[in-house]
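Student: below are the sequence and a predicted model; questions follow.
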Amino acid sequence: MELLKKLALTALIILFLISIMKDLTEGVVFTDNQATVADQIEEKKQEESPSKKEKANPQKLKAVERKVEPGDTVLSIVEEINQLNEGISIQKIQDDFKILNPGSDPNNIQVDTSYLFPIYDQE
């Protein structure tokens, strides 16, 4: 009986290792009518992005290009460029940054990379 348990456990381990090896070498093959979750998310973003841009930016945004230095954040750079004390919400600054820099995350800007930052008219 002990030998049978060892053989069954060995067979299960071998099958498990074979399935891992097959998954790593071949992966999953999708047919034309199947899409990955990432593809579906990307399509949804592309469908929504034009309307969001039109709503968020009815007029053209003014912008200045600036290289990010260590310790800079989108908020600190926008405040420095515009000499802002108060009045513009952080969410608006982030939304305008996303419009000016499609595909960039305002919470994860890279040092030594140039981005466009919004310029707001002083009122």
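Tutor: It's in. For clarity, every value in this text was computed on a predicted model and none was experimentally measured. Residues are numbered from 1 along each chain as shown.

Student: going by C-alpha atoms from here, please, whenever you check contacts or count neighbours.
Tutor: Noted.

Student: show me the strands in this structure, by range?
Tutor: Applying DSSP state E to the chain gives strands spanning 62-67, 114-119.

Student: and the contacts of the last one?
Tutor: Meaning strand 114-119. By C-alpha atoms under 8 Å, 6 or more residues apart in numbering, the residues outside strand 114-119 that reach it are 61-68, 74, 77-78, 81-82, 93, 96-97, 100-101.

Student: for comparison:
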Amino acid sequence: MKNFIFFVILLIVLAGTWNDLTRGSLPQKDPSVIHEKESSPATNTSIPSQTVKIKGGDTVLSILEEIHNGKLPVDISQAVNDFSQLNKGITPEQVQIGQSYQFPIYE
């Protein structure tokens, strides 16, 4: 009976490993999902910004990198400070799916 249980556990582990190696276990971004964007200047500040609606799996950093074609031209702490300034003190940890936020645009 012990051998049978070990055999079943081994099969489960091997099946999980095979699945991870062939299909992957990390979610991939769906290229068909496009953020709703509205380019607009910030109302209270001189930082140019873009309005983006948060989708599932998005982070402030991932959206900023998407806006800037993969490379953020400023330090992350500067980007976080600018994001908070544009959004009335909201930190990146407080963003909610389905809500729209202002994201700084750097040149």
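Tutor: Alright, I've got the coordinates. No experiment lies behind these values; they were computed from the predicted model shown.

Student: narrow the contacts of strand 114-119 of structure 1 to those that are buried.
Tutor: Ala63, Val68, Val74, Ile77, Val78, Ile81, Ile93, Asp96, Phe97, Leu100 (16 or more other C-alpha atoms under 10 Å).

Student: need the max-distance pair from these.
Tutor: Farthest apart among those by C-alpha to C-alpha are Val68 and Asp96. That separation is 17.0 Å.

Student: show me what contacts the residue mapped onto Asn82 of structure 1 from structure 2?
Tutor: Using TM-score structural alignment to pair residues, one finds that Asn82 of structure 1 aligns to His68 in structure 2. Neighbouring residues of His68 of structure 2 by C-alpha under 8 Å, 6+ apart: Ile105, Tyr106.

Student: try 10 Å this time
Tutor: Neighbouring residues of His68 of structure 2 by C-alpha atoms under 10 Å, 6 or more residues apart in numbering: Ser62, Pro104, Ile105, Tyr106, Glu107.

Student: biggest helix in structure 1 by residues?
Tutor: If you go by DSSP state H, structure 1 has its longest helix at helix 2-26.

Student: for the strands of structure 1, which one sits closest to Glu26 of structure 1?
Tutor: Among those, strand 114-119 sits nearest to Glu26 of structure 1 (C-alpha to C-alpha), with 39.5 Å.

Student: mind checking how far that closest one is from the chain centre?
Tutor: In terms of C-alpha atoms, centre = their mean, to the nearest Å, the centre of strand 114-119 of structure 1 is found 18 Å from the chain centre.
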